[in-house]
Every structure is written in C-alpha cells, then in structure tokens.
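[1] what follows is a predicted protein model with its sequence.
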Amino acid sequence: MINVRYPAERKEAILKKMAPPMSMTIPELAEQEGITATTLYNWRKQARARGQVLPSRSTKPDHWTSQEKFQIVLETAPMNEAELSAYCREHGLYPEQVEAWRDACMNANEGAAAQAKQHRQARKAEQKRLRKLERELHRKDKALAETAALLALSKKAEAIWGTTNDEDD
C-alpha cells in the first residue's frame, strides 16, 4: 500500500466539491480525481470534525442529517439577511430552509418538556397506586395475623376443653 501525500490546496478543493452546492458523492469524486474512496471518506470525516458541513446521503438539503442542518443553523445564526442570502447561494440552499431548520432547533425541546410533564404525571399516578397497594397489603397482613391468632387460640381451647362434639356423644 502506497502512502500518498496530497497538497492541502488540492484536498480543500476536493472537499469543496463534496460541499453544497456541488454535493458530489465520494464514488463520483474518487473516479473523477483518481483518489481512493477510503481516503476521501477519511478527509470528509476529518472535515466534519472541524465543523464543515459535508452531506453524505443526499444532494437534497432536506434529506441532510440533523447534525448537518444544526451546523448550518449555527453558522448562519449571526448573519444578517444579505449575508444569509449570499451564504445560501454559495451552499445551494434557500433562506426559507435555513429558517425552518432554525425554528425546528428552537422548538426541539418543546416536545421534551411535554413528555417530561407526562412522565411526571405518570410517575405520580404510579406512586399513588403503589401507596394504595401497600396500605391494602398492610391491612391484609393484619387480617392474616389476626386469623392466625384466632386459629391458634381455637386449637388451644380445643386442647384444653375438647371439642363440642365430644360432649354430645
């Protein structure tokens, strides 16, 4: 296996082809550039670790992963309208898409809050049910102990005085 070093400029140019708006797939780039797909996958992984947005599965931005969309939202957050428009043109996006992703990020925890409230209510109901069952168990334990004591007393009384059937004979 030959270890080939590529100039940083070439590497960046190829990574740019992976990014929107070109969004070329790795197999396409491997064939076009004569670089192994494994090398390109490693470059993409390293670029993503640095925070670059390099979509993998689809050239359509609506099919990007949540992390890729979130990265775009983070990159565009401090931008004004003109800067956002320029960014979107450069990356093959629509400002409406970025706005929708921003809204989704902003509202991501609303469902979690409702779910947490529902979980708390369910937990409270379970605790109430558990206390009720524990009271019932305690009551039944007392009744069982009382019955056991009465049975023991009746056996002692029988042993002392005999059964009532013995007197009738």
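    Cool, got the structure. Residues are numbered from 1 along each chain as shown.

[2] only C-alpha atoms for contact and neighbour calcs from this point on.
    Noted.

[3] show me what contacts residue 84?
    With contact taken as C-alpha atoms under 8 Å, 6 or more residues apart in numbering, residue 84 is in contact with 76, 95.

[4] what about the helices in this structure?
    With DSSP state H as the criterion, the chain has helices at 8-18, 26-33, 37-49, 66-76, 81-91, 95-106, 110-161, 164-168.

[5] can you give me the buried ones in the fifth one?
    Yep, that's helix 81-91 we're talking about. By neighbour count on 16 or more other C-alpha atoms under 10 Å, the buried set for helix 81-91 is 84-85, 87-88, 91.

[6] now do the contacts for the most centrally placed residue in the chain.
    Centroid check for the chain by C-alpha atoms, centre = their mean gives residue 112 as the closest residue, at 10.4 Å. Residues in contact with residue 112 (C-alpha under 8 Å, 6+ apart): none are found.

[7] how far away is it from residue 18?
    For residue 112, the distance to residue 18 (C-alpha to C-alpha, to the nearest Å) stands at 34 Å.

[8] repeat that for residue 137.
    67 Å.

[9] among those two, which residue is more densely surrounded?
    Each of residue 137 and residue 18 has its neighbours counted (other C-alpha atoms under 10 Å); residue 18 has more, 23 against 12.

[10] surely the more buried one and residue 26 touch.
    Yes: counting by C-alpha atoms under 8 Å, residue 18 touches residue 26, with 7.5 Å between them.

[11] flag every buried residue along stretch 21-38.
    Buried residues in stretch 21-38, defined by neighbour count with 16+ other C-alpha under 10 Å: 21, 23-26, 29-30, 37.

[12] ok, the nearest residue to residue 40 once chain neighbours are set aside - contacts?
    Spatially, and ignoring its direct neighbours in sequence, residue 40 is nearest to residue 26 (6.5 Å; C-alpha to C-alpha, 6 or more residues apart in numbering). Residue 26 sits next to 18, 37, 40-41 when contact means C-alpha under 8 Å, 6+ apart.

[13] how far away is residue 44 from residue 11?
    On the measure of C-alpha to C-alpha, residue 44 and residue 11 end up 10 Å apart.

[14] let's bring in a second model and compare:
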Amino acid sequence: MSVFSQEFKVQSVEKALSRRPEQSLKQIAVTLGVGYSTLQKWIRLAKKNQLEKTESNMSKEKSPQDWNTVERFEAIVHCHHLTDDQASAYCREQGIYLHHLNTWKAEFLSESKSTESVYKQAQTKLKQENKRLHKELNRKEKALSETAALLVLSKKCQAIWGKRRPINRLLRSPTLQRTH
C-alpha cells in the first residue's frame, strides 16, 4: 500500500477540481498514479474540510507535467543509483511517482536514438556528396592535365617546325596544288 504525503493529496484534489471539462476524473487519477476511488475519497474529505490544506506547500509543488526537461533529467540522475524503495521515497517527496521517472528516462533514450539516426542519415548523405565531388574534381584535374599536355606539345612543335602557316597558304603552295 502506498503512503501519500498530505501535500500530494491536497495537490491531487486541487488538480481534480480544477480539471478541464474534457478530462475525466479517471484520467486525472491515472495521470497522478492513484486509484480512482482513492481520489474520490480525497475529494469527499476535502469538501468536508477534513483534508488538511497547506497553502505554503501547494504553491511550491507542481505536477509531473509541469517539470521542465532539466528538472526531469536531474531527477533521473538523482535516482539512478538509488534502490526502488529509496527512489520511491524521493519521488513522494517531489510529488511524482517512479513510473514518471521511468517514462522520462524512456523519452530521453528514444530522443537520443532518433537524433542518432538523423545524424547517421546526414553523415551518409555528406559522405555521398563528398564522394561525388571528389569524382568530379578528379575528372576536371584529368581534363586540365590533358589540356596542359597538349599546350606543351603544341609549343614544342612550334619550336621544332617553326611557326605554323595558315591552312589557306598551304593550299596555295605549288606542291599541294592538283592538276586537272
């Protein structure tokens, strides 16, 4: 049997009484991790003013849904090395339950796995792009070296045979003219 702090009971009753119209009392009970009949009992006691209300603690405590990511992570780290009983006691002090910690831990792990897969996909895409760019660079380097080689050869040819004559001059030369 779970033992709930007085502050948690008051907070649960206030949450149940201030719930949105679309939320049922059963949903609130499941969210809080208490039985439906237990929550109803607390509400009845509160209406009869038999459930002690401590205003100072109510303003400080918050529901598990109100915890931000940093606070959730700190709670997970704090309870990591504790036994189940010690972790449950810590959770009761904080106004949460052990299943909240387990849920938050699972969320952190699933988020890290999803980010890992996104990073792997991005890394694969970058590797493919890098490979394509290297291939293109090699092709352009080969074309450039071929052009440079042709330029060097043309200069050597000019040095050996002299300046090239235009093709029209060659056709006019007597040795290349045909006789009809």
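    Yep, it's here. In this text the structure is predicted, and so the values were computed from the model without any measurement.

[15] tm score of chain vs chain?
    The TM-score (TM-score structural alignment, normalised by the length of structure 1) is 0.50; 115 aligned residues with a C-alpha RMSD of 3.3 Å.

[16] for residue 44 and residue 11 of structure 1, indicate the residue with more neighbours.
    residue 44 (22 against 13).

[17] follow-up on the earlier one: which of the buried residues of helix 81-91 of structure 1 sits closest to residue 106 of structure 1?
    Proximity to residue 106 of structure 1 was ranked across the buried residues of helix 81-91 of structure 1 by C-alpha to C-alpha; first place goes to residue 84, at 18.0 Å.

[18] relative to residue 76 of structure 1, how far out is the closest one?
    With C-alpha to C-alpha as the criterion, residue 84 of structure 1 and residue 76 of structure 1 are 6 Å apart.

[19] how about residue 132 of structure 1?
    Distance, residue 132 of structure 1 to residue 76 of structure 1, by C-alpha to C-alpha: 55 Å.

[20] more crowded one of those two?
    Ranked by neighbour count (other C-alpha under 10 Å), residue 132 of structure 1 and residue 76 place residue 76 first, with 20 against 12.

[21] residue 69 of structure 1 - how many residues pack around it?
    With other C-alpha under 10 Å as criterion, residue 69 of structure 1 counts 22.

[22] can you find the partner of it in structure 2?
    Superposed on structure 2 with TM-score structural alignment, residue 69 of structure 1 falls opposite residue 72.

[23] wait, its match touches residue 102, no?
    No: using C-alpha under 8 Å, residue 72 of structure 2 is not in contact with residue 102; the gap is 10.5 Å.

[24] residue in structure 1 matching residue 140 of structure 2?
    Using TM-score structural alignment, residue 140 of structure 2 pairs with residue 137 in structure 1.

[25] next one: residue 168 of structure 1 from residue 162 of structure 1, what distance?
    On the measure of C-alpha to C-alpha, residue 168 of structure 1 and residue 162 of structure 1 end up 12 Å apart.

[26] and what of residue 145 of structure 1?
    24 Å.

[27] what sits closest to the match of residue 69 of structure 1 if chain neighbours are left out?
    residue 104 (6.8 Å).

[28] any idea how far residue 81 of structure 2 is from the one you found?
    Distance of residue 104 of structure 2 to residue 81 of structure 2, computed by C-alpha to C-alpha: 16 Å.

[29] tell me which of those two has more neighbours.
    A direct count of neighbours by other C-alpha under 10 Å for residue 104 of structure 2 and residue 81 places residue 104 higher, at 18 against 10.

[30] can you tell me what residue 9 of structure 1 aligns to in structure 2?
    Counting by TM-score structural alignment, residue 9 of structure 1 has no partner.

[31] and residue 13 of structure 2, how many residues sit next to it?
    Count around residue 13 of structure 2 with other C-alpha under 10 Å applied: 24.

[32] let me know the helix or strand that it is in.
    Here residue 13 of structure 2 sits within helix 6-17, counting by DSSP states H and E.

[33] and that helix, how far out from the chain's middle?
    Centre-to-centre, helix 6-17 of structure 2 and its host chain are 35 Å apart (C-alpha atoms, centre = their mean, to the nearest Å).

[34] just tell me the aligned range of that helix in structure 1.
    So helix 6-17 of structure 2 sits over no part of structure 1, by TM-score structural alignment.

[35] for that helix, packing partners?
    Judged by 3 or more C-alpha pairs under 8 Å, 6 or more residues apart in numbering; DSSP states H and E, helix 6-17 of structure 2 is in contact with helix 25-32, helix 36-47, helix 55-60.

[36] looking at the ones you listed, which is nearest to residue 120 of structure 2?
    Judging these by C-alpha to C-alpha, what sits closest to residue 120 of structure 2 is helix 25-32, at 35.9 Å.

[37] which elements pack onto that closest one?
    Using 3+ C-alpha pairs under 8 Å, 6+ apart: helix 25-32 of structure 2 touches helix 6-17, helix 36-47.

[38] okay then, goodbye and thanks.
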